[in-house]
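Asks: Below is the structure, and that's it, no one-letter string:
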């Protein structure tokens, strides 16, 4: 039986690891807050490890979904890191949204140890993780990707190799850039409709059937209109992702004027106390 380790059991990682256990994989889990890992193991079964190294020992694949570049380094490197416990030939799959720079750094460290590495950030939010319907964009060698793809398919609606190591993270940046501009435009549209005396629900019913329609419009317009922002990816995390996008754009000479502007709008939301609100909360700053 293929043996797995999963590092990071937050709102994304917890459900993803749950799908793997339900599919019959032998899985060990690690979370920096041990109580969370113990609660996961009590609910799903599997082994609860004290360190990333312990979780990774003997695993064919080690999967991670943590917070940021530094978090990823901490679970990978050092005497208690996952790399120290992985056997040569095992593959590390990173679902965290991080910079392409740290991805290449860790992939090189993995290669020196005889390990495979696939960067595989995801899109679809908490609902996508819980329902096993994530979009997964991957970077890595064709052989590492082909080996990891059946495991990833357990919680993916679509999984594609985008190129060599780092290509998955670059693709995730494209995703976040597209979302940022779209949510701001939707916020302005709904706020304008409301201030003009129109019924938001009727407006959306009509315009969603044409070129203006989007997943955000279909799934978030009601909660945006009601000022409810507890339904998805947090503003704090979006700002982390947009900072990665803007830094990468500088490296390649790309211009992201709308992304830079929306990043500042999210900063306004943070100042309003909305750092943990979901990204649709851009509408709150429009009054």
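Replies: That came through, no problem. Just so we're clear, the structure is a prediction, and the values are computed from it rather than from any experiment.
Asks: C-alpha only now, for contacts and for neighbours.
Replies: Will do.
Asks: Now for the nearest residue to residue 166 once chain neighbours are set aside, how many residues are close by?
Replies: Distance criterion CA to CA, 6 or more residues apart in numbering; nearest residue to residue 166, sequence neighbours excluded, is residue 100 at 4.9 Å. Neighbourhood size, residue 100 [other CA atoms under 10 Å]: 22.
Asks: so residue 100 touches residue 173, yeah?
Replies: No: contact criterion CA atoms under 8 Å: residue 100 and residue 173 do not qualify, at 9.7 Å.
Asks: Show me where this protein has its strands.
Replies: Remark: strands assigned in the chain by DSSP state E are 3-7, 26-30, 47-48, 61-64, 91-94, 116-119, 122-123, 134-139, 156-163.
Asks: Can you say which of these is nearest to residue 233?
Replies: Counting by CA to CA, residue 233 lies closest to strand 122-123 out of these; the figure is 10.0 Å.
Asks: which helices and strands does that closest one pack with?
Replies: In terms of contacts (3 or more CA pairs under 8 Å, 6 or more residues apart in numbering; DSSP states H and E), strand 122-123 is packed against strand 134-139, helix 167-195.
Asks: Determine which stretch of these is the most buried.
Replies: strand 134-139 (a mean of 26; mean count of other CA atoms under 10 Å).
Asks: so it versus helix 167-195, what angle?
Replies: If you take axes from the mean of the first three to the mean of the last three CA atoms, to 10 degrees, strand 134-139 sits at 140 degrees to helix 167-195.
Asks: so how far is strand 134-139 from its chain's centroid?
Replies: The chain centre lies 9 Å from the centre of strand 134-139; the measure is CA atoms, centre = their mean, to the nearest Å.
Asks: Same check on stretch 29-38?
Replies: With CA atoms, centre = their mean, you get 19 Å for stretch 29-38.
Asks: List the buried residues for it?
Replies: With burial defined by 16 or more other CA atoms under 10 Å, the residues of stretch 29-38 counted as buried are 29, 30, 31, 32, 36, 37, 38.
Asks: Check whether the first one really touches residue 49, as I assumed.
Replies: Yes: contact criterion CA under 8 Å: residue 29 and residue 49 qualify, at 5.9 Å.
Asks: can you put the helices and strands packed on strand 122-123 in a markdown table and add distance to residue 86?
Replies: Shown next, in a markdown table, are these (distance: least, CA to CA, whole Å):
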| stretch | distance to residue 86 |
| --- | --- |
| strand 134-139 | 20 |
| helix 167-195 | 23 |
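Asks: So for residue 60, which of those sits nearest?
Replies: strand 134-139 (18.2 Å).
Asks: could you say what helices and strands the closest one packs with?
Replies: Where contact means 3+ CA pairs under 8 Å, 6+ apart, strand 134-139 is packed against strand 116-119, strand 122-123, strand 156-163, helix 167-195.
Asks: and the angle from it to strand 156-163?
Replies: Going by the same axes, to 10 degrees, strand 134-139 makes 10 degrees with strand 156-163.
Asks: okay, pairing it with this:
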């Protein structure tokens, strides 16, 4: 298919590569144009100077940018993708953003004869590099059926969870669960150290039982070594948790642990750990 990809960060760069590797005709856009040129020099395709130019003539326009404002910047306005897309084309947003902006852009797209799917991802940079992301989608079933095979170019799982905004709401659930799991793992490792136990032996044992989690399997060794540069950054997690807490204020959900963990991440930031990965919650306990 003819597709565009807007945003060549640590996630978007390899996601666009997987689309190209699957044989799709890919046009890329990045705010820093030289990065788009580098991508094209490595993978082929075409680099565009504006989202509108990138979107012209494409069947699907993908995006993975920073936040709500970044997403609006690449979609609306005279240089936005919506201005360049043909009627019937689909915009698929992989940004972790608010459900509110997803619904806003879905409605605006429909007014213009376009389709919009909110499709945040889980799996981090490694998942993007290896093409094994989990994609959570919100939108119309017929539109999802059109884009799912293309999304699977860089995913191992992709599911429609409900109407517009449902993908973003599901990503919020994902981040809420991760926050609690990482804090619990941090406290467990901290306790084991204080108790004089062999942390590696303890975790290898309990990971075979009910305490097992992805975080435990993939992060305990680096946490135990005090190394926190192996994944999703604290600054990004705080952005995501802010979205979760804002949505909870709207829908009446009670998130006491999430709010507490968000404050613990603020302590990590004060320690200079803005770019440390999320497992750095242990550093707060070990100060």
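Replies: Everything's here; your move. Just so you know, these numbers come straight off a predicted model, no measurement behind them.
Asks: Go ahead and flag the most central residue of the second structure.
Replies: residue 121 (4.4 Å; CA atoms, centre = their mean).
Asks: That residue is in contact with residue 171, isn't it?
Replies: Yes: Residue 121 of the second structure is in contact with residue 171 according to CA under 8 Å; the separation is 7.3 Å.
Asks: Mutual contacts of the two, please.
Replies: Counting by CA atoms under 8 Å, 6 or more residues apart in numbering, the common neighbours of residue 121 of the second structure and residue 171 are 96, 136.
Asks: ok, and what's touching stretch 21-32 of the first structure?
Replies: Contacts to stretch 21-32 of the first structure, defined as CA under 8 Å, 6+ apart, come from residues 1-9, 20, 37, 41, 44-52, 55-56, 154.
Asks: for stretch 220-227 of the second structure, that is, sorry about that
Replies: Residues outside stretch 220-227 of the second structure that contact it (CA under 8 Å, 6+ apart) are 185, 186, 189, 199, 200, 203, 228, 279, 280, 282, 283.
Asks: Please pull up the equivalent of the fourth one in the first structure.
Replies: For residue 199 of the second structure, the aligned position in the first structure is residue 200, judged by TM-score structural alignment.
Asks: Give me the distance between its match and residue 279 of the first structure.
Replies: Separation of residue 200 of the first structure from residue 279 of the first structure (CA to CA, to the nearest Å): 19 Å.
Asks: These two - which one has more neighbours?
Replies: Using other CA under 10 Å, the more surrounded residue of residue 200 of the first structure and residue 279 is residue 279, with 27 against 18.
Asks: Just confirm that one contacts residue 232, I think it does.
Replies: Yes: counting by CA under 8 Å, residue 279 of the first structure touches residue 232, with 7.2 Å between them.
Asks: and stretch 35-53 of the first structure, how far apart are its ends?
Replies: One end of stretch 35-53 of the first structure sits 18 Å from the other (CA to CA).
Asks: What lies in contact with it?
Replies: Contact with stretch 35-53 of the first structure is made by 7, 9, 14, 18, 21-22, 26-31, 34, 55, 75-76, 79-86, as judged by CA under 8 Å, 6+ apart.
Asks: Now, those residues that are in helices?
Replies: 14, 18, 21, 22, 34, 55, 75, 76, 82, 83, 84, 85 (DSSP state H).
Asks: Most widely separated two among those?
Replies: Largest separation among those by CA to CA: 22 and 84, giving 27.6 Å.
Asks: Tell me which of the two has more neighbours.
Replies: residue 84 (18 against 13).
Asks: For the more buried one, which residues are in contact?
Replies: The contact partners of residue 84 of the first structure, taken as CA under 8 Å, 6+ apart, are 53, 76, 77, 78.
Asks: out of those, who has the most neighbours?
Replies: Highest neighbour count within those, by other CA under 10 Å: residue 76, with 25 neighbours.
Asks: Residue 99 of the first structure versus the closest residue to residue 101 of the first structure other than its chain neighbours, what's the distance?
Replies: Leaving aside its sequence neighbours, residue 101 of the first structure sits nearest to residue 166 (CA to CA, 6+ apart; 7.7 Å). Note on residue 166 of the first structure: its distance to residue 99 of the first structure, by CA to CA, is 8 Å.
Asks: More neighbours: which of these two?
Replies: Neighbour tally, residue 166 of the first structure and residue 99, criterion other CA under 10 Å: the higher count belongs to residue 166, 24 against 20.
Asks: tell me the contacts of that one?
Replies: 100, 101, 103, 104, 119, 139, 140.
Asks: Verify the contact between residue 265 of the second structure and residue 281 for me.
Replies: Yes: counting by CA under 8 Å, residue 265 of the second structure does reach residue 281; the two are 6.7 Å apart.
Asks: Look up the closest residue to residue 237 of the second structure, ignoring the ones flanking it.
Replies: With sequence-adjacent residues excluded and distances taken as CA to CA, 6+ apart, residue 237 of the second structure is closest to residue 278, at 7.1 Å.
Asks: what sits against the residue in the first structure that the one you found lines up against?
Replies: In the first structure, residue 278 of the second structure lines up with residue 279, judged by TM-score structural alignment. For residue 279 of the first structure, the contacting residues are 183, 229, 232, 233, 234, 235, 238, by CA under 8 Å, 6+ apart.
Asks: ChimeraX command for the buried members of these?
Replies: Selection of buried members from those for ChimeraX, criterion 16+ other CA under 10 Å:
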select :183,229,232,233,234,235,238
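Asks: Overlap of the contact sets of residue 279 and residue 232 of the first structure?
Replies: Taking CA under 8 Å, 6+ apart as the criterion, residue 279 of the first structure and residue 232 do not both touch any residue.
Asks: and of the helices and strands packed on strand 122-123 of the first structure, who's closest to residue 262 of the first structure?
Replies: Nearest to residue 262 of the first structure, of all those, is helix 167-195, at 6.4 Å by CA to CA.
Asks: Now that closest one on the second structure. Mean distance?
Replies: Superposed on the second structure, helix 167-195 of the first structure shows a mean distance of 0.4 Å to its aligned residues (mean CA distance after the TM-score superposition for the first structure).
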